[in-house]
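K.L.:
pasted the sequence and its predicted model underneath.
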Amino acid sequence: MDDKAIWLTGALKVAPEPIQVPLLWLTRLDDPTTAALASRASLDAADFSELAARPQSAMRAMRRKLTKVLLATLNDMHPQAVIIVRSATGAPRIIEPVGWYLSVAGQWPHCLIGVARWPLGVDIEPRGAPPPPLDAFTERERIELSGCVGDTRLERWLMKEAHAKLFGVAAQTDANTIETCIGHAGAIARSASGRSTISFYHSDAIVCALAQGDEPACQSRA
């Protein structure tokens, strides 16, 4: 955990209040409590139209409902008043309530929903998942990762995915055009879109990454 975000796990237990840092909700879609929460929201015609064309539409539909419930809880509003669309680059955008940013990730049955008052990007992978191919990394990264064990390579991959989502270009960006570094200054990712700082959340089952911009230009590109 870190002091740059609020991490919630399991059932949603949060009262409406001003959020000063990103709020990350990590839950399991196969949990009956989570399913009960999702039933508080329903999808409208626009949601169905968008999700039907995407892979794993049933899982995405449940995540959309949970996102609506989370935003409704934080803003003391009805879930049906929450409106989420896709940008031209495929990134989720919150139309209502105004002033919120969103990033969502999932690897069944795990689901990670991040919301904040400024752009953010999140990603999630099961611990011990097969590492990405070496051609997803830059030459410098491959040298640094040589001989590394554990989840180190997986963390670098998560950094790239979260970074691309921060700038809303995950579907258009090759992983090897994003360079990552973990050092005394923390975890940093850079690309043509800009620079981000990364923080992690680890559990026995999963590894999560949160990307936030540390330059003013980041927020203007979202």
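P.N.:
Sure thing, it's come through.
K.L.:
make it CA atoms for all contacts and neighbour counts henceforth
P.N.:
Fine.
K.L.:
the chain: strands as residue ranges?
P.N.:
Using DSSP state E, the strands of the chain run over 6-9, 23-28, 83-86, 92-96, 101-107, 110-116, 120-126, 179-183, 186-191, 194-202, 206-213.
K.L.:
buried ones in the first one?
P.N.:
Of the residues in strand 6-9, those with enough neighbours to count as buried (16 or more other CA atoms under 10 Å) are 7-8.
K.L.:
got another one to weigh against that:
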Amino acid sequence: MREIVLDTETTGLNPNGGDRLVEIGCLELRNHVATGESFHVYLNPERDMPEEAFRVHGLSAEFLSGHRTFAEEVQAFLDFIGDDPLVIHNASFDMGFLNAELTRLGLPVLAMDRAVDTVRMARKRFPGAAASLDALCSRFGIDNSARTKHGALLDAELLAEVYLELLGGRQTGLSLQVEEEAGLAAMTGAAPRPPRPHAASAAEQAAHLAFLQAKIAEPIWLRGEGAEEGRG
């Protein structure tokens, strides 16, 4: 199964009021494992950069003016994401900007039902708790120390780890038993004891039989053995 973890940076919050995309970062997952394939572009928004947005991502209008526009990068972007599900943190925001850009170019928009919203996943799993990317990284012990500012590709990489944890983490299949045993050893200070064979040894069986013969006269199960011998 192929999925695309996606994040964007913008000039503001309103895609229908003149704000534009300035960065797209995508990471490919196959069967919930990162393949190392990614798509990343900075985009010339063909407008100024508001100070509030600059403080968030640190991308200046001067820096972005040297990059290609969304119209020039759109085909490479669409080729990369294909028809696969898009894993996005607060999907309505990023999808709104992507679809506004596609609409400006007269291209078909992306269907909202292909977006997997990790904010909704987090709120369902942890009702009432903070659901920001930083809060979820902290909850799951994911190192986000490199995230001094928002960046689309770095955020996509962090989101991929958060998404895995929201799905249940790495405790799946045979690895669950190994991790449970390691946790038990950490709590007790001792290694797990290997399972004891259930079958009694020959010496144990002989001792048991001697005990019964000393306590019970003519046990009925031995009569059966005599009957079998008589038939022979």
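P.N.:
Thanks, I have it. Because the structure is a prediction, the values reported are computed rather than measured.
K.L.:
fetch the TM-score of the aligned pair.
P.N.:
TM-score for the superposed pair, counting by TM-score structural alignment, normalised by the length of structure 1: 0.25. Supporting figures: 100 aligned residues with a CA RMSD of 6.3 Å.
K.L.:
tell me which of the strands of structure 1 sits most buried.
P.N.:
strand 120-126 (a mean of 27; mean count of other CA atoms under 10 Å).
K.L.:
what does that one rub up against?
P.N.:
With CA atoms under 8 Å, 6 or more residues apart in numbering as the test, strand 120-126 of structure 1 has contacts from 22, 101-107, 111-114, 154, 158-159, 161-167, 205-213.
K.L.:
tell me how far Phe97 of structure 2 lies from Leu78 of structure 2.
P.N.:
Counting by CA to CA, to the nearest Å, the gap from Phe97 of structure 2 to Leu78 of structure 2 is 14 Å.
K.L.:
out of the two, which sits in the more crowded spot?
P.N.:
When neighbours are counted by other CA atoms under 10 Å, Phe97 comes out ahead of the other of Phe97 of structure 2 and Leu78, with 21 against 11.
K.L.:
now the element after the helix or strand hosting the more buried one, going C-ward?
P.N.:
With elements taken from DSSP states H and E, the one containing Phe97 of structure 2 is helix 91-104. Along the chain past helix 91-104 of structure 2, the next helix or strand (assigned with DSSP H and E) turns out to be strand 115-117.
K.L.:
got the angle for the next helix or strand after that next one vs helix 91-104?
P.N.:
Along the chain past strand 115-117 of structure 2, the next helix or strand (assigned with DSSP H and E) turns out to be helix 118-125. Compare the direction of helix 118-125 of structure 2 with that of helix 91-104 by axes from the mean of the first three to the mean of the last three CA atoms, to 10 degrees and you get 160 degrees.
K.L.:
can you map out the helices along structure 2?
P.N.:
Taking DSSP state H as the criterion, structure 2 carries its helices at 51-57, 61-64, 70-81, 91-104, 118-125, 133-140, 152-166, 175-188, 202-215, 220-231.
K.L.:
turn the ones you listed into a markdown table, including distance to Phe39 of structure 2.
P.N.:
Written out in a markdown table, the entries for these read as follows (distance: least, CA to CA, whole Å):
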| stretch | distance to Phe39 of structure 2 |
| --- | --- |
| helix 51-57 | 18 |
| helix 61-64 | 17 |
| helix 70-81 | 7 |
| helix 91-104 | 15 |
| helix 118-125 | 20 |
| helix 133-140 | 20 |
| helix 152-166 | 8 |
| helix 175-188 | 31 |
| helix 202-215 | 67 |
| helix 220-231 | 77 |
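K.L.:
winner for burial among those?
P.N.:
When the helices of structure 2 are scored by mean count of other CA under 10 Å, the highest mean neighbour count falls to helix 152-166 (a mean of 21).
K.L.:
not counting its neighbours along the chain, what's nearest Arg63 of structure 1?
P.N.:
Leaving aside its chain neighbours, Arg63 of structure 1 sits nearest to Cys111 (7.2 Å; criterion: CA to CA, 6 or more residues apart in numbering).
K.L.:
next up, the contacts around the one you found.
P.N.:
Contact analysis of Cys111 of structure 1 by CA under 8 Å, 6+ apart lists 26-29, 63, 104-105, 124.
K.L.:
how near is it to Ala72 of structure 1?
P.N.:
Between Cys111 of structure 1 and Ala72 of structure 1 the computed distance is 18 Å (CA to CA).
K.L.:
next: Ala189 of structure 1.
P.N.:
According to CA to CA, Ala189 of structure 1 and Ala72 of structure 1 sit 32 Å apart.
K.L.:
likewise Ile182 of structure 1?
P.N.:
From Ile182 of structure 1 over to Ala72 of structure 1 (counting by CA to CA), the distance is 36 Å.
K.L.:
same question, Leu112 of structure 1
P.N.:
Leu112 of structure 1 sits 17 Å away from Ala72 of structure 1 when distances are taken as CA to CA.
K.L.:
next one: Lys65 of structure 1
P.N.:
Taken as CA to CA, the spacing of Lys65 of structure 1 relative to Ala72 of structure 1 amounts to 10 Å.
K.L.:
can you check Gly114 of structure 1 too?
P.N.:
Spatial separation of Gly114 of structure 1 from Ala72 of structure 1 under the definition CA to CA is 14 Å.
K.L.:
before I go, just wanted to say thanks for your time.
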